[in-house]
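Undergrad: Provided below are the primary sequence and the corresponding predicted coordinates.
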Amino acid sequence: MPKPIAGFSKLSKQEKIDWIVSNYTQNPHEAEQIIRSYWNTDEKLQQLHDEFIENTITNLYVPLGIAPNFLINDNLLAIPMAIEESSVVAAASKAAKFWLSKGGFKTEVLGTEKVGQVHFIFKGDTAKLELFFKKIKPKFYTATENLTASMANRGGGISNIELRDKTGDLANYYQLHCTFETKDAMGANFINSCLEQFASTLKSEALDYSLFSEEERQLEVIMSILSNYVPNCLVKAEVSCPVSELNLSKEISPEQFAEKMVRAVQIAKVEPYRAVTHNKGIMNGIDAVVLATGNDFRAVEAGVHAYAAKDGSYSSLTHASVEDGIFRFWIELPLALGTVGGLTKLHPMVKLNLQLLNDPSVEELMQVIAVAGLAQNFAAVSSLVTTGIQKGHMKMHLMNILNQQHATEPEKIAAIEHFKTHTITHRSVIDFLTGLRNQS
């Protein structure tokens, strides 16, 4: 068993590699060769990657694909998607192509408000705390002027600060619930810096407030941190067409297809087990673009799934209806993003991907990403209610299976041709390769 190591972060990159391969791999030489094979040949670029995080030993590549033909508010875009799962880019592209001739996607930003909170414990009279808050509220703004000046010049800043009584949920628990506009920045550092100053002002002012008792003056700040739940940072994306134009399958009529699509979404609205997988498919599209544009997909995931449960039960993020012969399919979800700061200015591929999207503002990027999620969900649910999900998925997965079995190029060509008319399973692909190899 390896021994714990002290000062790992202070080791050189090579020393870190030597330690990890010698202690945790069966073949240290082979492991080091794999690690080195993923280094960028451009030393300056590799150093840039090394400095993104701590204790870096190599890179883990994720394929970057392009989904073309997205008509969004009459602008034609090709969307970059970074993801390892097969069929996601193909499905999004298929949906984009289908809606291209039907007016494309229509989008609208409904809000851009972001949230942060100062959580504190106050053992005293709530009425006195409310009077205290009203008195010192202007000081929160003046104390952060040095932090907000640059953001204010761009049209952003602190929107509001309110005191919230949460003692019904937890004894003596209150919070400053703060809202912000951060324009094209994701704004995490800006928000957290403001919150920490709010906390400092809150504590210092409490010590000098004459109406507080000695115990009340010892107000205790627990933490100051932004929230990744941003229910008022919302975007909506929609597609629609006459039901008669929903000619996606030879197996069912457009009318039957529309009815099954609506039913499928209704099921995802009322059944959490289905809703989770339904929304995971949406996030396949969303996360791929969030990652490609250097944004925080973990924050987006957390906020989106919280929004899906906002009414007390986890439910579908998409909606579908048929009214007066018109099929509508739409999504509404929160997206806290940035197009300046962070990786957007550091990572060369991120900068290029944003360039491919015409260097969008945050609001424009919100709309593009919402469309990617809607397109992905339309493609997935369309497959589910017609041919089933596995036919298309396994077709895309075929190459992964062939690579796992170290198939040669001639074997891959033969397999692709064979499985145009045969069912693809892991076992059937292995059997086909075995037979092919036995023949030769």
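TA: Okay, I see it. Here the structure is a predicted model, which is why all the values come from computation and not from measurement. Numbers count the residues shown, from 1 in each chain.

Undergrad: Please count neighbours and contacts with C-alpha atoms only from this point.
TA: OK.

Undergrad: show me where the protein has strands.
TA: Taking DSSP state E as the criterion, the chain carries its strands at 64-72, 75-82, 106-109, 114-121, 157-165, 173-181, 220-227, 234-242, 318-323, 326-334.

Undergrad: Just list what the fourth one packs against, helices and strands only.
TA: Here strand 114-121 is seen to pack against strand 173-181, helix 188-207, strand 220-227 when contacts are counted using 3 or more Cα pairs under 8 Å, 6 or more residues apart in numbering; DSSP states H and E.

Undergrad: this is the other structure I want to compare:
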Amino acid sequence: MTKKFYQLTAEERLNQLNLSAEDRAFFFEHQGKESAHLIENYLADFALPEGLLPALLLDGQKSMIPMVTEEPSVVAAASNGARMAALGSGFFSEKASQARLTGQILFHDVDQKLLAKRIEESKSRLFAIAKAAKPSMVARGNGLKSVAYRVLDVRHSVLELSVDTGKAMGANAVNTILEAVKGDFDDLKEQIAGAILSNAGQEALVSVSTKVPVDAVGGLKQAEKIVALAEFGQVDVDRAVTENKGIFNGISSVVLATGNDFRAVEAAGHAYAARHGAYRSLSSWALTDDQKYLAGQLTMPLNIGLLGGAMAALPMASKNLLLMGQPDLDRLKKLILATGLANNLAALKAVSGKGIQAGHMKMQARTLAIQAGAQEDEIAKVASRLAHETTFDQAKAERILGEIRTHDA
């Protein structure tokens, strides 16, 4: 009997593709044992570079931050922002975050008054059902914490279950609880559109702040320029999108490095940025009253975990947590947000100062050198020559590489 594509081994899938021997060998060399069990129709590993932010000061304690990203200058910007913040008190937090994830049972075309009354009267039973569905969570002090019924409009309403997920991100656990609780409404199954977790995470808000000496950013006038630029992120959607993208340069790279779901984190962040009806920057910056410090703050939902999911199957994720000093979940969340705020600070300083293009093009020179075929020590030589050019492209990189090889021959 012929196997279906998903039933094949990674090597068998590769052999079915119309590839040259050279290309087939390339993909085969990039296959890994762990990854083959993580996704469907696995073919090969796609590697991204990992850099290190060597020192980020949070609540008086320094941590190294691994960052996985393909974009030039992201790690350099985070390091620069962290350095400027450390000239003050670094980054700091005020309170512990919560590990809360909400699950929703979605109703349509029900008698909303009757359903609201029914839910209110059956809360103790719903808690019992949730406990029976995930008793181990309850034993750890986690599990279902609240039940709420919310009317959206005349046709649509939602039963929301707030679950303390502990050290795990908890998506599977929440969905298991939802399925169990949904069974209590079997008589309304035709009116239930679905039961699924929400990634919005507004019960899992995390905040970090910093106070940077104005001298660290180039003086009072430069600090005022940074504040003026940041204000555009609060009044213009287009500017806010770009500013938040810069924040997620830092956040997503650390989320990815720790084996967490960066897509869920970004979706929650963008939704939170639009919570008041208009999309705004997630960060805010202002001068302190004495004008000696530039104060920055970042708040957003952050649902991540230290257990389960891809983390258990990705050795690099556990090693990266080791690099970070094995932080507890609360500190990990705050380290991630502080990295995003560091990127934000560096970007605001660059854009409001000499401009961001010079730094970007310096990093782009390395990429062009690699694309031109430069090897090992040739990369730095080509990039250095390109950096002194007024404009450069791949053709110029190839010409410079040819000159270097002719000279070294």
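TA: All right, it came through fine. No experiment lies behind these values; they were computed from the predicted model shown.

Undergrad: ok so, going back, which one of the helices and strands packed on strand 114-121 of the first structure lies nearest to Leu346 of the first structure?
TA: helix 188-207 (16.6 Å; Cα to Cα).

Undergrad: what angle separates that closest one from strand 114-121?
TA: 30 degrees (axes from the mean of the first three to the mean of the last three Cα atoms, to 10 degrees).

Undergrad: what sits up against helix 188-207 of the first structure?
TA: 116-118, 132, 136, 139-140, 143-144, 147-148, 180, 212, 216-221, 224-226 (Cα atoms under 8 Å, 6 or more residues apart in numbering).

Undergrad: follow-up on the earlier one: deepest of the helices and strands packed on strand 114-121 of the first structure, which one?
TA: Of all these, strand 173-181 carries the top mean neighbour count, a mean of 21, counting by mean count of other Cα atoms under 10 Å.

Undergrad: Roughly how far does the aligned partner of Ala36 of the second structure in the first structure sit from Asn59 of the first structure?
TA: For Ala36 of the second structure, the aligned residue in the first structure is Asp50 (criterion: TM-score structural alignment). Asp50 of the first structure sits 8 Å away from Asn59 of the first structure, going by Cα to Cα, to the nearest Å.

Undergrad: again with Ser383 of the first structure
TA: To Asn59 of the first structure, Ser383 of the first structure is 35 Å away according to Cα to Cα.

Undergrad: More neighbours: those two, which one.
TA: Ser383 (20 against 15; other Cα atoms under 10 Å).

Undergrad: Map that one onto the second structure.
TA: So, by TM-score structural alignment, Ser383 of the first structure is matched to Ala350.

Undergrad: now do Gly281 of the first structure
TA: Aligned partner of Gly281 of the first structure by TM-score structural alignment: Gly246.

Undergrad: Need the residue closest to the centroid of the second structure.
TA: Centroid-nearest residue in the second structure, with Cα atoms, centre = their mean: Ser252, separated by 2.8 Å.

Undergrad: Please report the distance of that residue from Val75 of the second structure.
TA: According to Cα to Cα, Ser252 of the second structure stands 12 Å off from Val75 of the second structure.

Undergrad: Then Gly51 of the second structure?
TA: Distance of Gly51 of the second structure to Val75 of the second structure, computed by Cα to Cα: 6 Å.

Undergrad: what do you get for Ala409 of the second structure?
TA: Taken as Cα to Cα, the span from Ala409 of the second structure to Val75 of the second structure is 35 Å.

Undergrad: Neighbour count: these two, which is higher?
TA: Counted by other Cα under 10 Å, Ala409 of the second structure and Val75 do not tie: Val75 has more neighbours, with 25 against 6.

Undergrad: got the contact list for that one?
TA: Val75 of the second structure neighbours (Cα under 8 Å, 6+ apart): 51-53, 67, 250.

Undergrad: Show me what it aligns to in the first structure.
TA: Checking with TM-score structural alignment, Val75 of the second structure has Val89 as its match.

Undergrad: roughly how far apart are Gln33 of the first structure and Val385 of the first structure?
TA: On the measure of Cα to Cα, Gln33 of the first structure and Val385 of the first structure end up 47 Å apart.

Undergrad: more neighbours, the two?
TA: Val385 (19 against 10).

Undergrad: Tell me, how many residues neighbour the closest residue to the more buried one other than its chain neighbours?
TA: If the residues on either side of it in the chain are set aside, Val385 of the first structure comes closest to Lys260, at 6.3 Å by Cα to Cα, 6 or more residues apart in numbering. With neighbours defined by other Cα under 10 Å, the count for Lys260 of the first structure comes to 18.

Undergrad: Tell me which residue of the second structure lines up with Lys260 of the first structure.
TA: Here Lys260 of the first structure is matched to Lys225 in the second structure, going by TM-score structural alignment.

Undergrad: Would you mind confirming that its match makes contact with Ser352?
TA: Yes. Counting by Cα atoms under 8 Å, Lys225 of the second structure touches Ser352, with 5.9 Å between them.
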